[in-house]
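1. Provided below for reference: sequence and predicted model.
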Amino acid sequence: MSTSDIRLVVLDMAGTTVADDGLVEQAFNAAATALGVQPGSPEHEPMLAHVRATMGESKISVFRHLFGEEEKAQQANAAFEQAYDELVTAGYCAPLPGAAEAIAELRASGRKVVLTTGFSRATQDRILGALGWEQIADLTLCPADAGRGRPYPDMALTALLRTGTDSVRQMAVVGDTGYDMLTGTRAGASVVAGVLTGAHGAERLRTDGATHVLGSIAELPGVLGAL
């Protein structure tokens, strides 16, 4: 089975199909403040660096690492989700250029498309609603739907099972972070594509397993069509 048999495309949201524009960092600052860590303080800087390095990872996992205690992690995660929701509601949410068209082209070619996120289901649904994307994909998944978030393969493999795709070799996993690339490689995807519209650069994407590095998601249908 070759990469020309790709029947399932698993796409990340923020930074890949949806513009981030610093929303994650703004929401993190609100979460840190809720835990008594003020932006610009010596304690805040290494925390922000960790958030940047782990873009794509399940957010509750990030807060467990930063704050240790489960109660504090849950408090920080709740503050993060609330802040992010408020930013989305205020209109700070937009699709990346060509994203909707690329998804439509992939589906028109007979491929299944699944949108995944490291956010909660409530936040994912808020983003989809703000964009009018409730029906844009065949399926949407968050970590709670699959078991574990990135960099584990759970969401990609759940996408494969729920869409009835025959083999992991028929799957492409696409994202803007090293964690997306690790997810794809661990899931056994034939195509693991990084895009340069989000958190991590080409070197990080390739180090973590990218088979392709694209300027944006708009290039993906052409790349898959040429395989």
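-> Yep, that arrived.
2. could you use CA atoms for every contact and neighbour count after this?
-> Will do.
3. burial count for E203?
-> Using other Cα atoms under 10 Å, E203 is surrounded by 11 other residues.
4. take this one as well and set it beside the first:
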Amino acid sequence: MVQAVLSDIDGTLVQSNWLHASAWQDAFSVGGIDLDVEVIRRQIGKGGDELIPVFVPYWRRRILEEPLKAYRKFVFQQDYLEKVEAFPCTRELFHRMKKSGIKIALSSSANKDELETYKAIARVSDLVDISTTADDVDRSKPHPDIFETALRRLGAKPASVLALGDTPWDAEAAGRAGVRTIGVTTGGWSQQELYDAGCIEVYKDVSDLLSNFDHSAFVTLS
């Protein structure tokens, strides 16, 4: 029986991946690094500690990493945060999970203040049991730290938990923590890409998952 879900939020519950990619594009541009927004989008789901090294060599990272993170956060809050919207049926899906006795942990590479804003946008603050963010760990996704911290706080075993996410980084991080992942394609990754990353089921979005909840792994896994 599934006892808990470790849910991502960016791109899974709220429509924000391309907004984050645009904010990173702005930050990299200020640092003299010009990147296509889609190239950056495929790294969204990682925290800045894992995303920046993809594009910035070590010798420049020592100087640029903290300014890039700070400017990305500033420009996202100033120019993009107000554009974030919840995907339809997010609250209804969480209600269905709670009705089934499933505890809900938000497990995100976002920082704590952004996560609190997203919870309000998605209208799920009262349904969430615990939250774990990049601020709580040394390494963000695709490392397992965020999921492992959530498991400890829940007092749950990996075999009794499912992760919910929209990127291969979610599936990889969860897999390293011994947790199986259900994917949604709202983050811009294809169904096949998410299966290849280790997802056991993939749905179009959280609304699709809600419609098929009684036949999903949340119900069928013993």
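-> Cool, the structure landed. Being a predicted model, the structure only gives us computed values, none of them experimental.
5. would you map the strands across structure 2?
-> Remark: strands assigned in structure 2 by DSSP state E are 4-7, 14-15, 85-86, 103-107, 130-132, 161-165, 180-184, 201-203.
6. for L221 of structure 2, find the nearest of the ones you listed.
-> Closest to L221 of structure 2 of the strands of structure 2 is strand 161-165 (Cα to Cα; 9.8 Å).
7. so T181 of structure 2 sits right up against L164, yeah?
-> Yes: T181 of structure 2 is within contact range of L164, at 5.7 Å (criterion: Cα atoms under 8 Å).
8. of these two, which one has the most company?
-> Taking neighbours as other Cα under 10 Å, T181 of structure 2 and L164 compare with T181 leading, 31 against 26.
9. structure 1: which residue goes with the more buried one?
-> In structure 1, the residue paired with T181 of structure 2 is V192, using TM-score structural alignment.
10. need the contact list for that match.
-> Contact analysis of V192 of structure 1 by Cα atoms under 8 Å, 6 or more residues apart in numbering lists 172-174, 181, 184-185, 209-212.
11. so who does D176 of structure 1 touch?
-> By Cα under 8 Å, 6+ apart, the contact list for D176 of structure 1 reads 12, 15-16, 56, 194-200, 205.
12. re the thing from before, among the strands of structure 2, show me which one is buried the most.
-> Ranked by mean neighbour count, the strands of structure 2 are led by strand 180-184 with a mean of 28 (mean count of other Cα atoms under 10 Å).
13. what about the closest residue to A218 of structure 1 other than its chain neighbours, how many neighbours?
-> Nearest non-adjacent residue to A218 of structure 1, counting by Cα to Cα, 6 or more residues apart in numbering: G98, 5.0 Å away. Counted with other Cα under 10 Å, residues neighbouring G98 of structure 1 total 14.
14. so G98 of structure 1 touches I217, yeah?
-> Yes: if you go by Cα under 8 Å, G98 of structure 1 and I217 touch, sitting 7.0 Å apart.
15. and for the residue mapped onto L115 of structure 2 from structure 1, the neighbour number?
-> Alignment note: L115 of structure 2 maps to Q124 in structure 1; criterion TM-score structural alignment. By other Cα under 10 Å, 21 other residues sit near Q124 of structure 1.
16. could you dump the strands of structure 2 into JSON lines and include distance to D26 of structure 2?
-> Formatted as JSON lines, the strands of structure 2 follow (distance: least, Cα to Cα, whole Å):
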{"stretch": "strand 4-7", "distance to D26 of structure 2": "28"}
{"stretch": "strand 14-15", "distance to D26 of structure 2": "19"}
{"stretch": "strand 85-86", "distance to D26 of structure 2": "21"}
{"stretch": "strand 103-107", "distance to D26 of structure 2": "26"}
{"stretch": "strand 130-132", "distance to D26 of structure 2": "27"}
{"stretch": "strand 161-165", "distance to D26 of structure 2": "26"}
{"stretch": "strand 180-184", "distance to D26 of structure 2": "27"}
{"stretch": "strand 201-203", "distance to D26 of structure 2": "31"}
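17. so who does the aligned partner of Q170 of structure 1 in structure 2 touch?
-> Per TM-score structural alignment, the equivalent position to Q170 of structure 1 in structure 2 is S160. S160 of structure 2 makes contacts with 1-4, as judged by Cα under 8 Å, 6+ apart.
18. over to A171 of structure 2?
-> Shown in contact with A171 of structure 2 (Cα under 8 Å, 6+ apart): 163, 165, 180-181, 183, 194, 197-199.
19. longest helix in structure 1, by residue count?
-> helix 70-89 (DSSP state H).
20. show me what it is packed against.
-> Secondary-structure packing of helix 70-89 of structure 1 (3 or more Cα pairs under 8 Å, 6 or more residues apart in numbering; DSSP states H and E): helix 23-34, helix 59-67, helix 121-131.
21. residues near L66 of structure 1, how many?
-> For L66 of structure 1, using other Cα under 10 Å, the count is 18.
22. what about the alignment partner in structure 2 of it, distance to Y118 of structure 2?
-> Under the alignment (TM-score structural alignment), L66 of structure 1 pairs with F55 of structure 2. Using Cα to Cα, to the nearest Å, F55 of structure 2 is found at 27 Å from Y118 of structure 2.
23. got it, and C199 of structure 2?
-> C199 of structure 2 is 24 Å from Y118 of structure 2, by Cα to Cα.
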